[in-house]
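Asks: predicted model and sequence follow; I will ask about them next.
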Amino acid sequence: MLEYERSLSLNFEESSRIEKDGYTVRDVSYLSPYGGKVPAYLVVPDAGGPFPAVVFMHPGQGNRTTFLSEAEALALKGVVSLLITAPAMRSHPPKNLSEEQRLNLMLEAISDIQQYTQIVVDIQRGVDLLFSFENIDVNRLAYVGHSLGATWGGVLAGVEERIKSYVLMAGLSSVSEWHKTSDHPLADLIRAKLSRERFNKFISELEPLDALHYINKAAPASLLFQFVHDDEFVPKHQADTFYSIASSPKEISWYHTDHLFTNCDAAYQDRTQWIIKQLGLDNK
C-alpha cells in the first residue's frame, strides 16, 4: 500500500525563486506517484555543499509555509530544506458552497484513506528529489513533522531507510483509536455524520496504517518526540505509547503550550539544536 515505482519521472519544475541574504527560496513542484503535482518550497543555501537536508511536513492546519521561517534559519547554517504541502491542502472548495456542502467535502477528505498513504509516498518521492541533486549529502537527511506530519511521520520512519533523524511533534500513535474514542468536537462530528457502515469501513482501513505498527522499525534512525501537556488533540496515553513503542535511539520532551506550539521558543530551540547535532553541524 505504501510502495511506489521509484523509476517514475520526477517532473521537477520551478516556477519562481526569491534570493535572500545567504540562501534562495525556490517555489517548486514534482510529480506524485498518485497523480498530480506536489507543491513545495526548496530552501537552498548559497554556494557550497554538499549540504545536509531536512524535509518538513506541516500540521493539518498548515501548509508548506508553516515551517518556512525555520527552514530559512537552517539555510543560514548550511542546510537545504524541502517543505511539502499535504494532499488535502492542495485544493480549495468553491467559495459559494453552503455550510452543509463544505461539511460533506470535509468528511469526504478526512475519510479518504488514499490521502494518508499519499502523504507518506509523496514525502518519499521528495527524498528521491533531494537525492537527485548533486549538492545534497545523502548521508545526512532529517525529517520534521507536526501533528499530521508527526502522525504520518511515524509511519514514514518505519518504511523510509534514507532518513537518519526524525522530529515528531504532537503526533498520534493510533489515529484510528482517536477517531473511535476521542471526545474532541471534530471526532464527535465525524462519528455523528458518517453512517455506521461507512465509519466502520474507514476505521478498518485506517487501523493497519497506525504509526504504532511502524515506529518500532525506525532504527537505526534517531527520534525526538515533542509533546504538549494537556494537548486538546493528543491524549497523554497516545503520546506515551508513541514514545514507548518507538525503537531507540530516542528522546522525548514535554512543553506547556498549545497543540500548535504557539510562541513556544523552547520547543523550537530544542529541535533546532537537536537537528544541528544530528546533522553533524554542532562543531561548525
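Replies: Arrived safely, thanks for sending. Residues are numbered from 1 along each chain as shown.
Asks: only C-alpha atoms for contact and neighbour calcs from this point on.
Replies: Will do.
Asks: residue contacts, Val144?
Replies: Taking C-alpha atoms under 8 Å, 6 or more residues apart in numbering, we find Val144 in contact with 54-57, 150, 166-169.
Asks: how about 10 Å then?
Replies: 54-58, 67, 83, 150, 153, 165-169, 224, 271, 275 (C-alpha atoms under 10 Å, 6 or more residues apart in numbering).
Asks: so is it in a helix, a strand, or just coil?
Replies: strand (DSSP: H, G, I helix; E, B strand; the rest coil).
Asks: how about the nearest residue to Asp210, chain neighbours excluded?
Replies: Residue nearest to Asp210 in three dimensions, not counting chain neighbours: Ser174, with 4.8 Å by C-alpha to C-alpha, 6 or more residues apart in numbering.
Asks: ok, the one you found - contacts?
Replies: By C-alpha under 10 Å, 6+ apart, the residues touching Ser174 are 151, 206-213, 238-239, 241-242.
Asks: likewise for Asp230?
Replies: 236, 255-259.
Asks: give me that answer again for 8 Å
Replies: Residues in contact with Asp230 (C-alpha under 8 Å, 6+ apart) are Lys236.
Asks: let's verify it: helix, strand, or coil?
Replies: For Asp230, the assignment made with three-state DSSP gives coil.
Asks: same question, Leu223
Replies: Leu223 ends up strand, using three-state DSSP.
Asks: does it really touch Ser253, like I thought?
Replies: No. Between Leu223 and Ser253 there is no contact, the gap being 11.2 Å when judged by C-alpha atoms under 8 Å.
Asks: what packs against the host helix or strand of Val28?
Replies: In the assignment (DSSP states H and E), Val28 maps to strand 23-31. With contacts taken as 3 or more C-alpha pairs under 8 Å, 6 or more residues apart in numbering; DSSP states H and E, strand 23-31 sits against strand 13-20, strand 37-45.
Asks: so can I have CSV of the ones you listed showing mean neighbour count?
Replies: Shown next, in CSV, are the helices and strands packed on strand 23-31 (neighbours: other C-alpha atoms under 10 Å):
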stretch, mean neighbour count
strand 13-20, 12
strand 37-45, 23
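Asks: I'd like the ones you listed as a markdown table, with distance to Leu129 appended.
Replies: Shown next, in a markdown table, are these (distance: least, C-alpha to C-alpha, whole Å):
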| stretch | distance to Leu129 |
| --- | --- |
| strand 13-20 | 11 |
| strand 37-45 | 10 |
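Asks: ok, now how distant is Trp178 from Gly171?
Replies: 11 Å (C-alpha to C-alpha, to the nearest Å).
Asks: before we move on, what about Phe233?
Replies: 9 Å.
Asks: check it against this one:
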Amino acid sequence: MPGRLLALLLVLATAILAQQYTDVPFVPTSTDVVDAMLDLAGIKPGDVLVDLGSGDGRIVIAAAKRFGIHATGVEIDPDLVRKSEASARLEGLAGKTTFVQADLFQYDLRQASVVTMFLTPGFNMRLRPKLLSELRPGTRIVSHRFDLGSWAPAKTVHVNDDQIYLWVVPPRGASATGAAAPANAPAGQSFEKLAAMFSYDPAAPLDPHSDEPVPADGASVTAVSYSGARGPVSATLVTPARKSRYPAVVFVHDYGKRDEFLPETLSLARAARPFVSLLIDGPQERPVGWRRSFNSLADNNDQEIHIQAVIDIRRGIDLLAARSDVDAGRIAYVGHGYGANWGAILSSIERRLRGFVLVAAYPSLAELVESDDPEWANLRYGLGSERTARYRESISAVDPIRFTRFWAGAPILFQFGRFDSFVSRAMADRLVQSIPSAQKALFYDAGHSVNDPRALTDRADFLTHLLVTPPHRPPVK
C-alpha cells in the first residue's frame, strides 16, 4: 500500500475515533477569539452565560475568571466535561462554573442572558428556532465563525482571519431578520405595526372550563373552553391515556368544525411516541352566542375575525403551556385553509411554536377575492366594484404573505393539493418562496382538502422528527 494512502487511512481512522461523541472533531478556540467573543457580548455583572458545545471549557472558565459571573458549559462528550471541571478547579472557579453533559438541543436556555457557540452552519440554523423561542428579549448571542442565515447580526468583528458575530434577541413579535423590513415587503408596513394587530395580555385569566373526559381506546377526548380575544373559545383536548409529559400540537381547521383533525389527533395520542393535541374552533364556527360570522358587507368585520382568530390561538398556546402533561418547549402547529393562513402569521410573531404544518395556505386573502371560484364571484357581484375595492383593502391587512417575510425561524412543512380550486401552483410557490430560508413544500394529487393519506403520514413524520426524535449530536469547540 503506498505510504501516502496508508497515512490518509490513519488520519481517517483517527477522525472516526474522535467523533465517538460528536459530529465533528474537537477544534479549540484560540485565546484571542475567546477574549473577543466575551468582549463582543458586553458582559456585565449578573449575566448568566451558557456556552453551547463547550469543549474543554475555555470560554466558560474565561467568562467566570474575567467577569466574575456564573457560566455554564453544555457538552455531549463526558471526557471533555470531566476535563473542563478539572480545569475550573485548578483555576479556583468550581463555584462559578457548571458543566453539563447534555444534548444542546434539549438543554433549557431560558436562564441565559448570554449564549456563546462555535458550531457549524447546519447546527446554527437548526438552533435558530430554539434560540428565538427560549431566550428572553435582550439576550446576546455570540457565534464564532458561522452566522444564523437570514437573521442579520447586530455586529461583526474580525480577529486575525476569523469572524465573530453578535445578535440581540428582539422583543417578542419583532423581526428576527435584522432589518426593519425586507425590500419586497408591502410599502409603508413595518413589522412592528403588523405584529401589533395581534398583541394581547398574556397575564389575562384564561378561565378554562372542561367537560368530563371521554375515554377513546388509549386516548382521552375532552371538550374545553377558555377566554379568548372576544369571549369564550371552544376547543377539544386530546391526550394520551398514560400520564406523562408530552409534546403538543395546536390544530386549526378550515371550513367546518374542529373535528376535521380529530381522527388524526387520536392517532397521535395513541402513537408509540404520543402527543397532546388542542383542536381550536375558528371564530366563525363556534357555538351560537360565541360565534362571529364572516360578513363582507360590514366594514372591517372579516379582518377583525382573522385578527381575533390569531389571538385566540395564542391564548390556546397559553392554555397548553400551563398544563402539567405538556412540555411547553415542544409545541407545534398544524393549520388547514384559514387555519394555515393564521399559522403563516404566527410563524412570524409566535416564538413558542417549534414548527408549523401549513395545509392549503394561500399568500393573499385579497387576491382570493378576485378568483374565479363561484363563491367569490358572487361576493364581488353582490358588493359592487366600490365595496369590493374597500373589502380588498381591509382584508389585505391580514394577508399571510405580509408576515411570512418576517419569518421567525421555526421550520415549516407546506402541503398543497395539485387540483386545489382556491390555491394555484403559482400562489403556492409565491407563499413558499416568501420565507427567507428554504422550507419543504409537498404537493399531492388532491383538491383543497389535501386528503391524500400520504399527507397525514408526512405530517406525523414531520412532527415526530421536530418534537420527539433526538437530534444529531452537536460538534464541540
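Replies: Nice, I can see it. Because the structure is predicted, anything quoted here is derived from the model rather than measured.
Asks: now what about the TM-score between them?
Replies: Here the superposed chains carry a TM-score of 0.88, computed using TM-score structural alignment, normalised by the length of the first structure; 269 aligned residues with a C-alpha RMSD of 2.1 Å.
Asks: returning to that earlier point: ok, and what's touching the strand holding Val28 of the first structure?
Replies: For strand 23-31 of the first structure, contacts defined as C-alpha under 8 Å, 6+ apart pick out 9-19, 37-46, 72, 75-76, 126, 129.
Asks: who has more neighbours, Phe233 and Gly171 of the first structure?
Replies: Gly171 (29 against 20; other C-alpha atoms under 10 Å).
Asks: map that one onto the second structure.
Replies: Structural alignment (TM-score structural alignment) places Gly171 of the first structure against Ala361 in the second structure.
Asks: related to what we said a few turns ago, the second structure: matching residues for the strand holding Val28 of the first structure?
Replies: Matched against the second structure by TM-score structural alignment, strand 23-31 of the first structure falls on residues 219-227.
Asks: list the buried ones in that stretch?
Replies: 219-227 (16 or more other C-alpha atoms under 10 Å).
Asks: which residues of the stretch 51-200 of the first structure fall in helices?
Replies: With DSSP state H, counting those that start in this stretch as the criterion, the stretch 51-200 of the first structure has helices at 68-75, 99-110, 113-131, 148-159, 175-181, 185-193, 196-206.
Asks: highest average neighbour count across those helices?
Replies: Ranked by mean neighbour count, the helices of the stretch 51-200 of the first structure are led by helix 148-159 with a mean of 26 (mean count of other C-alpha atoms under 10 Å).
Asks: post-alignment, that helix versus the second structure, mean distance?
Replies: With mean C-alpha distance after the TM-score superposition for the first structure, helix 148-159 of the first structure departs from the second structure by a mean of 1.1 Å once superposed.
Asks: same for that helix, what does it pack against?
Replies: strand 51-57, helix 113-131, strand 136-146, strand 165-169.
Asks: what range in the second structure does it sit on?
Replies: Aligned by TM-score structural alignment, helix 148-159 of the first structure corresponds to residues 338-349 of the second structure.
Asks: ok, and what's touching that stretch?
Replies: With C-alpha under 8 Å, 6+ apart as the contact definition, stretch 338-349 of the second structure has outside contacts at 172-175, 195, 251-255, 282, 306, 309-310, 333-335, 353, 356-363, 399-401, 403-410.
Asks: one more pass at 7 Å, please.
Replies: Counting by C-alpha atoms under 7 Å, 6 or more residues apart in numbering, the neighbours of stretch 338-349 of the second structure from elsewhere in the structure are 173-174, 195, 252-254, 310, 335, 358-362, 400, 403-404, 406-408, 410.
Asks: Provide a list of residues in contact with Phe242 of the first structure.
Replies: Going by C-alpha under 7 Å, 6+ apart, Phe242 of the first structure touches 173, 212.
Asks: residue in the second structure matching it?
Replies: By TM-score structural alignment, Phe242 of the first structure lines up with Leu431.
Asks: quick one: secondary structure of that match?
Replies: helix.
Asks: what about stretch 267-282 of the second structure, distance to the chain center?
Replies: Computed by C-alpha atoms, centre = their mean, to the nearest Å, the separation of stretch 267-282 of the second structure from the middle of its chain amounts to 18 Å.
Asks: quick one: buried residues of that stretch?
Replies: Judged by neighbour count using 16+ other C-alpha under 10 Å, the buried positions of stretch 267-282 of the second structure are 267-270, 274-282.
Asks: span of it from start to end?
Replies: 23 Å.
Asks: ok, stretch 388-407 of the second structure next?
Replies: End-to-end distance for stretch 388-407 of the second structure: 30 Å, by C-alpha to C-alpha.
Asks: and stretch 347-354 of the second structure, by the same measure?
Replies: 9 Å.
Asks: could you do stretch 254-267 of the second structure as well?
Replies: End to end - C-alpha to C-alpha - stretch 254-267 of the second structure spans 20 Å.
Asks: can you list contacts of it?
Replies: Under C-alpha under 7 Å, 6+ apart, the answer for stretch 254-267 of the second structure is 219, 238, 251-253, 277, 279-281, 285, 336-339.
Asks: could you dump those residues to JSON lines with distance to Ser385 of the second structure?
Replies: Shown next, in JSON lines, are the contacts of stretch 254-267 of the second structure (distance: C-alpha to C-alpha, whole Å):
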{"residue": "Ala219", "distance to Ser385 of the second structure": "52"}
{"residue": "Val238", "distance to Ser385 of the second structure": "46"}
{"residue": "Phe251", "distance to Ser385 of the second structure": "36"}
{"residue": "Val252", "distance to Ser385 of the second structure": "33"}
{"residue": "His253", "distance to Ser385 of the second structure": "31"}
{"residue": "Ser277", "distance to Ser385 of the second structure": "43"}
{"residue": "Leu279", "distance to Ser385 of the second structure": "38"}
{"residue": "Ile280", "distance to Ser385 of the second structure": "35"}
{"residue": "Asp281", "distance to Ser385 of the second structure": "32"}
{"residue": "Glu285", "distance to Ser385 of the second structure": "29"}
{"residue": "His336", "distance to Ser385 of the second structure": "30"}
{"residue": "Gly337", "distance to Ser385 of the second structure": "26"}
{"residue": "Tyr338", "distance to Ser385 of the second structure": "25"}
{"residue": "Gly339", "distance to Ser385 of the second structure": "28"}
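Asks: which of the contacts of Val144 of the first structure are also in contact in the second structure?
Replies: Of the contacts of Val144 of the first structure, the contacts whose aligned counterparts also meet in the second structure (both residues aligned by TM-score structural alignment, their matches' C-alpha atoms under 10 Å) are 54-58, 67, 83, 150, 153, 165-169, 224, 271, 275.
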